[in-house]
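Participant: Have a look at this prediction, sequence included:
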Amino acid sequence: MKITIIGTGGVGGYFGAKLAKAGHEVTFVARGQHLQAIREKGLLVKSIAGDIHVEQVLATDQITSIERADLVITAVKAWQIKEIREDIQQIIHSESMVLPLQNGVLAAKELSEVIPAENVLGGLCRIISKIESPGVINHFGVEPEIVFGELNKQHNARLDILSALFSEAGIKSKASRDIEADVWKKFISICVSALLAVTKTTYGEMCELKETYQMMTELLQEIYVVSQKAGVNIKPDFIEKTIGFIKSFPYDSTSSLTRDVWAGKPSEIDYQNGTVVRLAEQYGVDVPVNRFIYNCVLPMELKARNRSLKTI
């Protein structure tokens, strides 16, 4: 299968390397020194599950230079989907699958505004990883997994094809019967990332301190209420399970959004807690913790994007 990985960071680099190692024709889209290092030395994944080195790598910084991709996995930041969707449209064919692994709940919808909806799947991944240095990915937490499904909640042959593809590559995966609910479940849990950013804590530190632990619990409960207003099928015990999952993270681990905010880089805050705030307003729900966290990060986000604070 001809596979395109758009965004060769912690997510795209890891899963793309597994697929390439399994013998598929994988083209990686990357930029700058990272792209140069991949072209010169290949792609190295340092992983708690076993290192991977793909020596001969197809890599480019131009999506439109790729010919007829059968599977496109988008692993860029959530806010970059709108920047790449027209280019993706030019490299797919009628049977192509476009699988977004973005954080948030808007990626499939935003892709479908330009790309034929029948080509777009819903998807998410679980992994804690990052670019360690140019050409090197470090996977340091959570058993990697990809969850995918049809937006209309139907099961068909192409989901079986993807299941087999990931299985052969040694990637844990699940074909979801309700990808909307699964995407929302991850969305709820990742919105804790901004709390880490504001409190300057790791997951372990946040869970250790009574005050930040309480904020985390309230933040999650608020988003659950919004999900119910939106008609998403999530059971009431999900928050308790999510807290247990977060407690299992390595003590010193953080998230990509947290690290981006700390580094003064543009982040996914608008696609995480910002989305919660906007949906809460739409459904008439009060989300004081999420609103506080979003408003705290917003000035830093505007500075990172070189926008005037006067626009607030």
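Facilitator: Everything's here; your move.
Participant: CA atoms for contacts and neighbours, from now on please.
Facilitator: OK.
Participant: Buried ones in the strand with the most length in the chain, by neighbour count?
Facilitator: Secondary structure of the chain per DSSP state E: the longest strand is strand 136-149. Neighbour counts using 16 or more other Cα atoms under 10 Å place V136, I137, N138, H139, F140, G141, V142, P144, I146, V147, F148, G149 of strand 136-149 among the buried residues.
Participant: Counting by contacts, list what it packs against.
Facilitator: helix 10-21, strand 43-47, strand 122-133, strand 172-175, helix 179-190 (3 or more Cα pairs under 8 Å, 6 or more residues apart in numbering; DSSP states H and E).
Participant: Those: which one's closest to N306?
Facilitator: Nearest to N306 among these is strand 122-133 (24.0 Å), distances taken as Cα to Cα.
Participant: List the contacts of N233.
Facilitator: By Cα atoms under 8 Å, 6 or more residues apart in numbering, the contact list for N233 reads A181.
Participant: Over to it. Which of the three states is it?
Facilitator: Under DSSP: H, G, I helix; E, B strand; the rest coil, N233 falls in the coil class.
Participant: another structure for you, compare them:
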Amino acid sequence: MRILVVGAGAVGGYFGGRLAAAGRDVAFLVRKARAAQLRDAGLVIRSPRGDVTLRDVKTVDAASIDGPYDLVLLSCKAYSLDDAIESFAPAVGPGTLILPLLNGMRHLDVLTEKFGAAHVLGGQCIIVATLNERKDIVHMNEVASMTFGALEGGIDERVQAIAAELSNRGFDVYPDENVRQQMWEKWVFLATLAASTSLCRAAVGDILSAPDGKRLIEGIFAECGEIAKQNGHPIGEGLVSRAAATFFVPGSPLTASMLRDIMNGAPIEADHVIGDLIARGGPQQHDDATLSLLRVAYTHLKAYEARQAKTPA
């Protein structure tokens, strides 16, 4: 199976690097600067699951794609989706499947409109990783998993074939019969964490120590969960329990990657993670007389983006 990994950042680099280390036929679609860095230093993974240094990493750009790939693993940031699509479009042939690992749901609408639903799978990943100053991929704990499935539900032959190709490669693989539900539940979890920590510019433990901090997180989680329910994906008790064990731990240093991006003056996925969730919500998200907590958080994020747009590069 020919696999094209779009990007070689923390997510694409980790999963693609593990596949390449296991002998899979993997190429990375990257910009010239990243290609040069990979050529000089290799692709380096630092992880509790085992360190890897790959030499002779196969890289391509849009102009050098030499025909269709069997699987496109899409791991870009949401704000880079249009550019990514333009770059990897030459790799999509009649039998190509696109497995996106982006957060939220908007990207599914964009991808299916561009390539057709038959070419797009639902997917998500769970990993805490970043690039250090040397552009090594630093995996911060042992959790690294990928969940995927057919958008229409069920586990068909396509999903089974991909699961066989990806399994036992240094991360956990979960084919899922109802991947949209899994994606919605992750979205609720992530949006709660991103909205809460970005709005307060603080870690979970610091928010909990503030007056009404616990109520703030509870309120945002409830709003996100209600939107999921309105869209036919009520959250399960498993997510409720996981949220309680994550969001309400005194002293927790947990923050969302969105907050870390804000603190670094980097672009953020405000529209994809928070704005699109609001757009899919019911009357309480659109009633001009009521400003929900989620809308307050979104206003905060958009103000940050407006300020960054005026900041000289």
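Facilitator: The structure has been received and is ready for your questions. Only a predicted model underlies this, so the values are computations on that prediction, with no experimental measurement involved.
Participant: quick one: TM-score?
Facilitator: Superposed pair, TM-score by TM-score structural alignment, normalised by the length of the first structure: 0.89. Supporting alignment: 304 aligned residues with a Cα RMSD of 2.4 Å.
Participant: contacting residues around the longest strand of the first structure?
Facilitator: Contacts to strand 136-149 of the first structure, defined as Cα under 8 Å, 6+ apart, come from residues 9-10, 13-14, 43-49, 99, 121-132, 155, 159, 171-179, 182, 249-250, 253.
Participant: Can you tell me the centre-most residue of the second structure?
Facilitator: By Cα atoms, centre = their mean, the second structure has its centre lying nearest to L102, at 3.5 Å.
Participant: Chain neighbours aside, what residue packs nearest to it?
Facilitator: S75 (6.1 Å; Cα to Cα, 6 or more residues apart in numbering).
Participant: Count the neighbours of the counterpart of that neighbour in the first structure for me.
Facilitator: Alignment note (TM-score structural alignment): S75 of the second structure maps to A75 of the first structure. Neighbour count for A75 of the first structure, taken as other Cα atoms under 10 Å: 27.
Participant: Over to T4 of the first structure?
Facilitator: Neighbours around T4 of the first structure, by other Cα under 10 Å: 28.
Participant: can you confirm it is in a strand?
Facilitator: Yes. Using three-state DSSP, the assignment for T4 of the first structure is a strand.
Participant: measure it to S176 of the first structure for me?
Facilitator: Distance of T4 of the first structure to S176 of the first structure, computed by Cα to Cα, to the nearest Å: 22 Å.
Participant: for Q89 of the first structure, same thing?
Facilitator: Q89 of the first structure is 25 Å from S176 of the first structure, by Cα to Cα.
Participant: same check, this time on Q282 of the first structure
Facilitator: 28 Å.
Participant: got it, and K18 of the first structure?
Facilitator: 21 Å.
Participant: Just give me the match in the second structure for R291 of the first structure.
Facilitator: With TM-score structural alignment as the criterion, R291 of the first structure matches R295.
Participant: neighbouring contacts of the strand or helix carrying that match?
Facilitator: Taking DSSP states H and E as the definition, one finds R295 of the second structure inside helix 293-309. Residues outside helix 293-309 of the second structure that contact it (Cα under 8 Å, 6+ apart): 195-196, 198-199, 216, 219-220, 223-224, 262, 265, 267-268, 270, 274-275, 278, 285.
Participant: ditto for stretch 267-285 of the second structure
Facilitator: Counting by Cα under 8 Å, 6+ apart, 77-79, 103-106, 187, 190-191, 195, 224, 226-227, 230-231, 258, 261-262, 290-292, 294-295, 298, 301-302, 305 sit against stretch 267-285 of the second structure.
Participant: Can you give me the end-to-end span of that stretch?
Facilitator: 25 Å.
Participant: Distance-wise, check the closest residue to V57 of the first structure other than its chain neighbours relative to V29 of the first structure.
Facilitator: The shortest distance from V57 of the first structure to any non-neighbouring residue, by Cα to Cα, 6+ apart, is to G42 (5.7 Å). Distance, G42 of the first structure to V29 of the first structure, using Cα to Cα: 13 Å.
Participant: okay, those two: which has more neighbours?
Facilitator: V29 (24 against 19).
Participant: is it true that A49 of the first structure lies in a helix?
Facilitator: No. The assignment for A49 of the first structure (three-state DSSP) gives coil, which keeps it out of a helix.
Participant: What is the neighbour count of it?
Facilitator: Neighbours of A49 of the first structure (other Cα under 10 Å): 12.
Participant: same thing with P116 of the first structure?
Facilitator: Neighbours of P116 of the first structure (other Cα under 10 Å): 12.
Participant: now swap in I234 of the first structure and tell me
Facilitator: By other Cα under 10 Å, the residues close to I234 of the first structure number 16.
Participant: repeat for the one 3 residues further on
Facilitator: Counted with other Cα under 10 Å, the burial measure for D237 of the first structure works out to 8 neighbours.
Participant: cool, and Q56 of the first structure?
Facilitator: Neighbour tally, Q56 of the first structure, other Cα under 10 Å: 13.
Participant: what about the residue nearest to it when sequence neighbours are not counted, distance to C207 of the first structure?
Facilitator: Spatially, and ignoring its direct neighbours in sequence, Q56 of the first structure is nearest to G42 (5.7 Å; Cα to Cα, 6+ apart). Separation of G42 of the first structure from C207 of the first structure (Cα to Cα): 38 Å.
Participant: And for L151 of the first structure?
Facilitator: Separation of L151 of the first structure from C207 of the first structure (Cα to Cα): 34 Å.
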